[in-house]
Every structure is written in C-alpha cells, then in structure tokens.
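Student: Sequence and computational prediction follow.
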Amino acid sequence: MGQLEGRTAVVTGGGTGIGLAAAVRLAAEGAHVFITGRREAELDRAVEAIGPERATAVAGDISDPADLDRLYDAVRARGRGLDVLFANAGSASFATLEESTEDHVDRIFGVNVRGTVFTVQKALPLLNDRASVILNSSVRADDGVAAFGAYAASKAAIRSFARTWANELKDRGVRVNAISPGTIDTPGLDAVVATQDVPDAADVPDGSAVAGPPVTKAQFAAAVPLGRIGRAAEVADAVAFLASEQSSFVLGANLYVDGGENQL
C-alpha cells in the first residue's frame, strides 16, 4: 500500500510538467487525483497515463471562480473530501519595469496570486482533518533576475501565503507548506530554449533568460551547483513528501528543489 492509499488529491496545472509528474506520483502512492488545467487534450493524455481508476480531469482556469467551483463540485461528488491540494498552476511572462504593462501585471497576478487564493479558499469546506496543502512558489522569489519582476513578486506572495495560511489552518490539523523549484526540465523550459519567451506557461523554467542570445540547457545546468537541471519527477518527490505523514511535523516551510541554485 502507498502512503496515500484511499486519499483524494487535487493538482492544478496537472496536464504537463511538474503538475503531471506530481499527479502521477500521488496516484502511485494510492491517491485518487483530480487534475485541472486549461488544455483538455493534455488532461486527457494525463488521465490515460495515470489510469482512469486513479485520475479524474476537470478542465478549467484557476483565475475563473466558476471553473474552480466545477472542479470542487466534482471532488465533492466523490464523497470523500480532500486530503491533498497541490496548488501548482501558474502563468509566466516576462518584462522589465520599463516594459511592463497593465495587462502583463494583471495577467501574472490574476493567475498566480488571485487564482491561488481562491484555489485554496474554495477547497476549505472539503479539506479533511490532517489534510496537506502545498503551494508552488519559486527560487525566483528570492533574487532579482532582470525582467522577472511581476513573476517573482507573485511567487514571493505565494511563499507569504504559505506562512499565513499555515497559521490560520493549523487548528484544523491542516498543514500548509510551499515548494520552490529551480530550473526544471519541463515543456516550459523547452519553450524558453527555443523562443526565449513563455507566455502563460503552466511550468515556469526558473532561471531562464528572456533577452539576448539563445540559451541552451547546458548553460542552465552550468548555473546549478549539482551541474544539471532538475527533473519534474524530483519535484514530484518533494510534493509526495509534503503530502504524506512523513512530513507530519513540517508546517509553514518552504522546501527548495533547486540543486543548490539558491543555496550555495
């Protein structure tokens, strides 16, 4: 039996990259995983990969409250509450302060901040005792990489929410923690390598350049003390740890999964 046998999980942005890897891992530990995202074809492939007996797809955008209501209606209909919530979905586009527009700032904060707030708020009535809520922040919340201003600020907000919500929900026995991935090999990173721009990406390639000559994966790897970029499955391992009883004494923490990028 897995560590999450009989549990119910939700993964937002679960169609590709980190979200998909996390959904696969949580299902392997025994959970039934509800995955949501904007692209139905990706969700359908994800359910096929995980197995329909272990996964349910509900297409939607976390910045749309009606879509979140449909997601949680599906979870409620299963009748077992919610034990794990991985609030992973996010949007990325990059601009310097001089280049920033209202649309750019509103889009980033509308998904990454507002969307995450209501992803968690609307889950509250469903959360079982000892449930685990995991928020996807970023190593970029800690530094000043040029053109990442709005994105980095949105991820810093996620880190702050993890602390506040951990305090607010602790009396219910609900644990809230964050993870901060570094440069991870996802479709989002592939897009950056190819185009240097990732508008509305589900998985943000932290550490990516947004201007200048093309950047290769080898160059990304050279900036990581371990000498390589990370794998989505390695982030999923961290999610599974925070979702399980193995992390029962971990509260309000931020777990870096960055190969030492922001640590050394």
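Tutor: All right, it came through fine.

Student: okay, CA-based contacts and neighbour counts for the rest of this
Tutor: Will do.

Student: before we move on, which element is Val120 in?
Tutor: Assigned by DSSP states H and E, Val120 falls within helix 116-121.

Student: Point out the other helices and strands that that helix packs with.
Tutor: Applying 3 or more C-alpha pairs under 8 Å, 6 or more residues apart in numbering; DSSP states H and E, we find helix 116-121 packed against helix 65-78, strand 82-87.

Student: in that helix, what counts as buried?
Tutor: 116-120 (16 or more other C-alpha atoms under 10 Å).

Student: and if you look at stretch 104-120?
Tutor: Buried residues in stretch 104-120 (16+ other C-alpha under 10 Å): 104-105, 107-120.

Student: all strands for this protein, in order.
Tutor: 8-12, 32-37, 55-59, 82-87, 127-136, 175-181, 184-185, 230-231, 254-257 (DSSP state E).

Student: By residue count, tell me the biggest helix in the chain.
Tutor: helix 149-169 (DSSP state H).

Student: for that one, packing partners?
Tutor: Packed next to helix 149-169, using 3+ C-alpha pairs under 8 Å, 6+ apart, are helix 102-109, strand 127-136, strand 175-181.

Student: what is the orientation angle of it with strand 175-181?
Tutor: With axes from the mean of the first three to the mean of the last three C-alpha atoms, to 10 degrees as the basis, helix 149-169 and strand 175-181 are set at 160 degrees to each other.

Student: another structure for you, compare them:
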Amino acid sequence: MSKLANKIALVTGGNSGIGLATAKLFKEQGAQVVITARSNETFEKAKQEYGAQFDVVQADVSKIADIERLFAHIKTKYGKFDILFANAGIAGFSPTLEVTPEYFDNQFNTNVKGLYFTVARAIPLLNKGSSVVLTASVVASKGFAGSSVYSATKAAVRNFARSWTAEFPVEDIRFNVLSPGPIQTPIFDKMGLPQEGQDHLGGSTPIKRLGKAEEMAKAALFLASDDSSYVVGAELMADGGFGQI
C-alpha cells in the first residue's frame, strides 16, 4: 500500500543528493512531487532529467523573492499541499579566524533564513494533518573544528521544530527534524573533500561507512507519512551512530 497516496509534497533542494533520493521515494509512494533547484543551471539540468517525474521549480531559498514565487506557483497549480521536506541547504567549513562576514551570511541566509521563510510561507498552504520535515545535521549536536558557522545554522533548524511544535496545533501540522550524519552525496565533492577523506570520515562512525542518500530518504518518508503519527517536535538522528557514541 502506498504511504503517500493522493498527497502533494514539496522537496526543496530536490535536484540532487538526499533531496533527490527523497523525491524519488515520495513519488514511488504515491505522492505528486514538486522539487526545487537553486541556480538556472541546476534547474535546467533537473528539468531535462526529471521533468517527467516531478514539477521542477527554480528557487534559491536564500532569496525571499524566489520563495514567494515558489509558493505562488504552488498556490496557483495545487491550491494546498500536504508535505514539506525543507531540505535545501549548503555546507562550509572554515577556521573561526578565517571566517568572513560574507561566508557567515551565505550560510545563515540559506540554512536559517531561507528555511525559516520557506516554512513560514508554506504554512498557510498546508492541509490539515500535514507533515513538515526539516533537514538539520549531526553537527548540531557535536562540535568539530572549523564547523562553528555550519553547526550553528543546523542547531537553529533543530530549535525551529521545537518552537513551531509549541506554536501550531499538532493536529494541523507535525514538525520533525531529520539529522543525517556523514552521507555520500555530491556535497563532499563541492567541499573538495578527497575520496581518502571521505573514507576516513565513514570509518569513524560506529557503522564504519558513509550513509547513503537512499537511507536518508527512508527516514524522511517515515517522518512525512502516518507511520510517525505520534512523533512530534522530534529529531531523528540518522547518522550511523556518529553522534550517539
């Protein structure tokens, strides 16, 4: 039986990595899926490759105008929707004494401000009984050298779920957080982390490997579906034990 039959889902950052794997699984489970891609280049690529599967929208969540345009599109085409996987984000690591205001603002504008206003603009369009899943990270609970800015953005995301759960009726919207550990996605290549470094990172987890985007998609499906009907304001640490041991 399909877990998301007759549901409409929005996956931000759904053109690659965890977002794409989740969009595909949501589709398999019966949902009609809208995905976003950040740049014109990634949008055109995603539309060419996935346009037959998903409704692809170009939106950079660090830009309020793009968020407004995204939800105007959803309101016009669908009216209301049922699932938001607020997944779009960026990662960067830098020693504190090398962090510039521009570097700081870039991460906070996308991971914090962008996610916040994505959810805020989504809420009026969400059907009763909807589910919102926020992507945070294991770094929200652990300290690593060079991760101060990125970790702070993800800690903010974790607290958003707590605050929104207290603010909005649970019977209307459930807010939960998915916090991945080290996952094999294109983000490592964007960061310039060599394969040796990726292997070392995976080996440092209790499970002794990097996670897979498809594994995160299954966790996101659990939080988005009625399987997690008694789970509210929670954080699912899908991290191979990285933040637990």
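Tutor: That came through fine. Values in this document were obtained by computation on a predicted structure and should not be read as measured data.

Student: before we move on, back to that, out of the helices and strands packed on helix 116-121 of the first structure, deepest packed?
Tutor: Among those, strand 82-87 has the highest mean neighbour count (mean count of other C-alpha atoms under 10 Å), at a mean of 27.

Student: With the second structure overlaid, how far apart is the helix holding Val120 of the first structure on average?
Tutor: For helix 116-121 of the first structure, the mean deviation from the second structure after alignment is 0.4 Å (mean C-alpha distance after the TM-score superposition for the first structure).

Student: Pull the distance from that helix to the chain's centre.
Tutor: 13 Å (C-alpha atoms, centre = their mean, to the nearest Å).

Student: residues contacting Ile108 of the first structure?
Tutor: 90-93, 150-151, 154 (C-alpha atoms under 8 Å, 6 or more residues apart in numbering).

Student: Just give me the closest of the buried residues of helix 116-121 of the first structure to Gly2 of the first structure.
Tutor: Val120 (25.2 Å; C-alpha to C-alpha).

Student: Pull the contacting residues for the closest one.
Tutor: By C-alpha under 8 Å, 6+ apart, the neighbours of Val120 of the first structure are 85, 87.

Student: now the end-to-end length of stretch 54-63 of the first structure.
Tutor: Using C-alpha to C-alpha, to the nearest Å, the end-to-end distance of stretch 54-63 of the first structure comes out at 26 Å.

Student: Show residues contacting that stretch.
Tutor: Applying C-alpha under 8 Å, 6+ apart, the external contacts of stretch 54-63 of the first structure come out as 12, 27, 30-40, 43-44, 47, 67-68, 70-71, 74, 89, 110-111, 114-116, 118-119.

Student: go again using 6 Å as the cut-off
Tutor: The contact list for stretch 54-63 of the first structure, computed with C-alpha atoms under 6 Å, 6 or more residues apart in numbering, reads 32-38, 40, 43, 47, 67, 71, 111, 115.

Student: repeat for stretch 193-209 of the second structure
Tutor: Contacts of stretch 193-209 of the second structure (C-alpha under 6 Å, 6+ apart): 210, 240-242.

Student: and with 8 Å instead?
Tutor: So stretch 193-209 of the second structure is in contact with 182, 188, 210-211, 240-242, 245, going by C-alpha under 8 Å, 6+ apart.

Student: buried stuff in it?
Tutor: In stretch 193-209 of the second structure, counting by 16+ other C-alpha under 10 Å, buried: 198, 201-202, 204-205, 209.

Student: Identify the farthest-apart pair in the residues you listed.
Tutor: Gln198 and Thr205 (11.5 Å).

Student: quick revisit: any chance of the contacts of stretch 54-63 of the first structure in TSV, plus distance to Arg54 of the first structure?
Tutor: Formatted as TSV, the contacts of stretch 54-63 of the first structure follow (distance: C-alpha to C-alpha, whole Å):
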residue	distance to Arg54 of the first structure
His32	5
Val33	6
Phe34	9
Ile35	11
Thr36	14
Gly37	17
Arg38	20
Glu40	18
Leu43	13
Val47	8
Asp67	22
Leu71	16
Val111	27
Gly115	25
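
Student: Could you let me know which of those ends up closest to Ala141 of the first structure?
Tutor: Set against Ala141 of the first structure, the nearest of those by C-alpha to C-alpha is Val111 (16.0 Å).

Student: so how far is stretch 29-45 of the first structure off the chain centroid?
Tutor: 13 Å.

Student: which residues touch Asp64 of the first structure?
Tutor: Here Asp64 of the first structure is in contact with Gly115 (C-alpha under 8 Å, 6+ apart).

Student: 7 Å - rerun?
Tutor: Residues near Asp64 of the first structure by C-alpha atoms under 7 Å, 6 or more residues apart in numbering: none.

Student: May I see the buried residues of stretch 193-209 of the second structure arranged in TSV, with distance to Val99 of the second structure as well?
Tutor: As requested, these are exported to TSV (distance: C-alpha to C-alpha, whole Å):
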residue	distance to Val99 of the second structure
Gln198	23
Leu201	23
Gly202	27
Ser204	27
Thr205	28
Arg209	30
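
Student: where's the most centrally placed residue in the second structure relative to Ala156 of the second structure, distance?
Tutor: For the second structure, Asn87 is the residue whose C-alpha lies nearest the centre (C-alpha atoms, centre = their mean; 1.5 Å). Per C-alpha to C-alpha, Asn87 of the second structure is found 14 Å from Ala156 of the second structure.

Student: One more: Val132 of the second structure?
Tutor: Distance, Val132 of the second structure to Ala156 of the second structure, by C-alpha to C-alpha: 16 Å.

Student: Same check on Ala52 of the second structure?
Tutor: 35 Å.

Student: Most widely separated two among the contacts of stretch 54-63 of the first structure?
Tutor: His32 and Val111 (25.2 Å).

Student: gap between the residue located most distally from the centre of the second structure and Val112 of the second structure?
Tutor: Relative to the C-alpha centroid of the second structure, counting by C-alpha atoms, centre = their mean, Leu97 is the outermost residue, at 28.7 Å. As judged by C-alpha to C-alpha, Leu97 of the second structure and Val112 of the second structure stand 22 Å apart.
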